[in-house]
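Novice: Sequence and computational prediction follow.
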Amino acid sequence: MAFAQRSVPQGTDPGSDPIKVMVVDDAVVIRGLLTRWLGEDKGLKVVSSQRNGKLAVDDIEKSNPDVVVLDIEMPEMDGMTALPLMLAKKRDLVVIMASTLTRRNAEISLKALSLGAADYVPKPESTSEVTTSVDFRRELVEKVKALGARALRMRGPVRTMRAETQAGRTAQPVRPVSARPATDTRASFRQAGQPASPQAGAAALKTRPYSSARPRILAIGSSTGGPQALQEVMREVGTAMNDVPVVITQHMPPTFTAILAEHMGKAALRPAKEGEHGEFLKPGNIYVAPGGKHMILEKDAGGVKIVLNDGPPVNFCKPAVDPLFDSVAKIYGSATLGIILTGMGHDGANGVKTIAAGGGSIITQDEATSVVWGMPGAAAQTGMCCDILPLKDIGPKISRVLKGNTR
């Protein structure tokens, strides 16, 4: 996969209970292969393997999985029909959609995110490609572990307090890992919940002042959970981006990025498309890095143009955020506004340092509202960010900064 990446999933501590997984796929070979791959990881336990959505829905209560890997196209009941039925039976269930790289399945996968799925993994088109794809296997296992671990952590304080009460002890307040309420972890993958203290998770992290220069470009990097987060941000920023172009790197394969661009345009009510090699940036337009290519910017006599290249993955990602951010900082300097949203890994952290060194400003998403606090966490740890904010506050803040108001 063009955007496969290495990371250490948070929350899978040695000795902790394994994450329980259900695999749903009508192809017996694929189902068996996924079950074996997941079962070989000590942090995971496959508790159910089903050939269609109906059987999976019927088995949810009995097998009680933490994560479901759900195929889209199946007989009797497909994945999209099964998805809401599964979530109705278990509110905090993490569902990861699995689909081949067709435009139809890409559309369905992105729609599934809006209906409650936590993420998706694109499958190679043929069985032989699935069996030999190291990247697909790595991405599947990493996403199951990262998203499953987050759900368990958010559920943990409630489970711990209940256990202490049942043991006859006075339950002491347990500080959750995330400040967000742990009553509906499924909803937390789609919404920016307001923490009890908006900056509770960011209080100990160093920040720096915003640039005094008004931004002339908005550059955004995201990965796991990014499509939903980007839509929320674009809805807020659409009316404020008249004078600046927006460039986005979201870790996605080809086909998916074209559809993502369409969704960004609808959310922002602005022209949006995949970036094309050699085209010049226009204010008020949104450009998404195409899957399988790195997107950077170059300046010449005609203005600032997009350059696509087929170089090796950066941070195990292609497209990657760091090359884009580095090129943006080189051209725009202190007039750069960079954003890091939810995602696995640490892509973008070096780019954040480059933007800061050039005098630009950076906003990153906080832990409580991130699906995975890998990329934004790595950015926050640099000490180079100007703000670490809940998702719902990022769009309004960007809008103010673009207008010259950093308060």
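Specialist: Ah, there it is. Numbering: from 1, shown residues only.
Novice: Could you use CA atoms for every contact and neighbour count after this?
Specialist: Noted.
Novice: contacting residues around residue 251?
Specialist: By Cα atoms under 8 Å, 6 or more residues apart in numbering, the contact set of residue 251 is 3, 222, 223, 224, 291, 317, 318, 319, 320.
Novice: this is the comparison structure:
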Amino acid sequence: MITVRKQSLLFMKKQRVLIVDDESSSVRILRRILSTKDYILDDASNGDEALAKLEEKQYHALLTDWLMPGINGVQLIQHVRKNIRNQPIIIMTTVVDSLQAKEDILAIGADYYLSKPYDLNELINCLEEGLARLQQLPLNLNLISSQKELSTPPPCIAVVIAASTAGCEALRKVFYGFPSCKAAFFIVQHGPEWVIEELARKIQLNTDLNVMVAADSQMIQPGCIYIAPADSHLCIQQKSFSIKLTDDPKENFLRPAADPLFRSGAKAFGGFTIGAVLTGLGMDGTNGSAHIVASKGIVIVQDPETAVAPTMPRTVISSGLAREIVPLNKMQTTILEKVEILSGQLDQMR
């Protein structure tokens, strides 16, 4: 049996939110709206002032503008992700609305990007979802029984990957120059539709693998990367080895979430499953990793020291589920080595 921690929530009575914007009218609006949600609110008119406050207090969320005098929002986010140990959820709010700008901001560690004028309800939803993920703690031990060995061999090796904050950039590095091999790859990257579509496009530019946003009932083929579409869980059908997309309830406050993918992958591919957990806040992927280990599969985790947001990999490691912990620049080599080893075992089984 594999010992893992059962998910639970521990909410602080009050969450502290820092608003950073040089436009006093924007600050007033946010204060008026968020004060109804019982947050402890602080504000700063520029990045320098924000850094001083971040040194004094622990904040659970940071809402920052981009274009400000002195230290701007980009530099502020970079400092927070590099130097603040207790990482907050970060929401960038800005008048800049280009696709490249959005990609750049998410790559340095923002969790959400909202273009001004933004919908206040969307802002509140992002904040509440992010804070819920941030405060999700592993509590109460739960036992997951070891799974039975497969009676028939799967068609290939399955590599299931979880990524969140700054995950698109990490995934592009993992798959840069990735050769074709005897594995099918499945990715859950948290984000809206435009993030998923751009991720598929960018990965395809630099790999021999066939990259696509997954479609329901699609047959799984080796040499392909299937990316979970926005707002759908990506699962693997055990007997047909096809893809199943569901609108089942959110897990870890997310849809898509990595845990449903990891669990279904372990059930369908058994010991021929490789799980990889990359950068991200929260604990998505931990429960699923336990199922992979229970099926005698392999879990590889990005070294938290090389992750923009270390919580997801750190949670898997602290649960004792990581077979290997590797820096991001070694992730591709490690995955390929494991695929080669398991492919040899799969050939012997046939």
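Specialist: Yes, it's here. Please read all numbers here as calculations on a predicted model, not as lab measurements.
Novice: any idea which of the contacts of residue 251 of the first structure is closest to residue 355 of the first structure?
Specialist: Ranked by distance to residue 355 of the first structure (Cα to Cα), the contacts of residue 251 of the first structure are led by residue 320 at 15.4 Å.
Novice: corresponding residue for the closest one in the second structure?
Specialist: Here residue 320 of the first structure is matched to residue 257 in the second structure, going by TM-score structural alignment.
Novice: Quickly note the distance from that match to residue 232 of the second structure.
Specialist: Distance, residue 257 of the second structure to residue 232 of the second structure, by Cα to Cα, to the nearest Å: 8 Å.
Novice: swap in residue 326 of the second structure?
Specialist: The value you get for residue 326 of the second structure to residue 232 of the second structure, if Cα to Cα is used, is 29 Å.
Novice: Was I right to think residue 82 of the first structure contacts residue 59?
Specialist: No. Assessed by Cα atoms under 8 Å, residue 82 of the first structure is found out of contact with residue 59, at 11.8 Å.
Novice: hey, what's in contact with both of those two?
Specialist: Joint contacts of residue 82 of the first structure and residue 59 (Cα under 8 Å, 6+ apart) do not exist.
Novice: Tell me which stretches of the stretch 101-250 of the first structure form strands.
Specialist: Remark: strands assigned in the stretch 101-250 of the first structure by DSSP state E, counting those that start in this stretch are 119-123, 217-222, 246-250.
Novice: just so I know, which of those strands lies nearest residue 363 of the first structure?
Specialist: strand 217-222 (9.5 Å).
Novice: Mean deviation, that closest one versus the second structure?
Specialist: Superposing on the second structure and averaging over aligned pairs (mean Cα distance after the TM-score superposition for the first structure), strand 217-222 of the first structure comes out at 0.8 Å.
Novice: How many neighbouring residues does whatever residue of the first structure lines up with residue 215 of the second structure have?
Specialist: Applying TM-score structural alignment, one finds that residue 215 of the second structure aligns to residue 276 in the first structure. A count of nearby residues for residue 276 of the first structure, using other Cα atoms under 10 Å, gives 16.
Novice: Ok, residue 247 of the second structure next?
Specialist: By other Cα under 10 Å, the residues close to residue 247 of the second structure number 11.
Novice: Same check on residue 74 of the second structure?
Specialist: 20.
Novice: host element of it?
Specialist: helix 73-83 (DSSP states H and E).
Novice: could you point out which element follows that helix?
Specialist: In N-to-C order, the element after helix 73-83 of the second structure by DSSP H and E is strand 89-94.
Novice: now that next one and helix 73-83, what's the angle there?
Specialist: Interaxial angle of strand 89-94 of the second structure relative to helix 73-83 (axes from the mean of the first three to the mean of the last three Cα atoms, to 10 degrees): 170 degrees.
Novice: could you say what helices and strands strand 89-94 of the second structure packs with?
Specialist: strand 61-65, strand 112-115, helix 120-134 (3 or more Cα pairs under 8 Å, 6 or more residues apart in numbering; DSSP states H and E).
Novice: closest to residue 12 of the second structure out of the ones you listed?
Specialist: Residue 12 of the second structure sits nearest to helix 120-134 of all those, at 10.2 Å, using Cα to Cα.
Novice: thinking again about what came up before, same list (the contacts of residue 251 of the first structure) but as CSV, adding distance to residue 271 of the first structure and neighbour count.
Specialist: CSV is the format used below for the contacts of residue 251 of the first structure (distance: Cα to Cα, whole Å; neighbours: other Cα atoms under 10 Å):
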residue, distance to residue 271 of the first structure, neighbour count
3, 25, 24
222, 20, 27
223, 22, 28
224, 24, 28
291, 19, 25
317, 26, 26
318, 24, 29
319, 21, 33
320, 23, 30
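Novice: quick one on the thing from earlier: tell me which element the nearest residue to the match of residue 215 of the second structure once chain neighbours are set aside falls in.
Specialist: Using Cα to Cα, 6 or more residues apart in numbering and skipping residues adjacent in sequence, the residue nearest residue 276 of the first structure is residue 306, 6.5 Å away. Residue 306 of the first structure is part of strand 303-309, with elements assigned from DSSP H and E.
Novice: Now check the first structure for the residue matching residue 275 of the second structure.
Specialist: Residue 275 of the second structure maps onto residue 338 in the first structure, by TM-score structural alignment.
Novice: Could you do residue 337 of the second structure as well?
Specialist: Under the alignment (TM-score structural alignment), residue 337 of the second structure pairs with residue 400 in the first structure.
Novice: Can you verify my assumption that its match contacts residue 406?
Specialist: Yes. Using Cα under 8 Å, residue 400 of the first structure is in contact with residue 406, at 6.4 Å.
Novice: Let's see the distance spanning stretch 283-303 of the first structure from one end to the other.
Specialist: Start-to-end, stretch 283-303 of the first structure (Cα to Cα) is 12 Å.
Novice: Then stretch 274-292 of the first structure?
Specialist: Counting by Cα to Cα, you get 12 Å between the two ends of stretch 274-292 of the first structure.
Novice: what's in contact with it?
Specialist: Stretch 274-292 of the first structure is contacted from outside by 2-3, 241-258, 260-261, 264-265, 270-273, 295, 302-308, 310, 318-319, using Cα under 8 Å, 6+ apart.
Novice: which of the residues you listed are buried?
Specialist: Among these, those buried by neighbour count (16 or more other Cα atoms under 10 Å) are 2-3, 241, 244-258, 260-261, 264-265, 270, 272-273, 295, 304-308, 318-319.
Novice: Let me know the distance separating residue 370 of the first structure from residue 158 of the first structure.
Specialist: Per Cα to Cα, residue 370 of the first structure is found 20 Å from residue 158 of the first structure.
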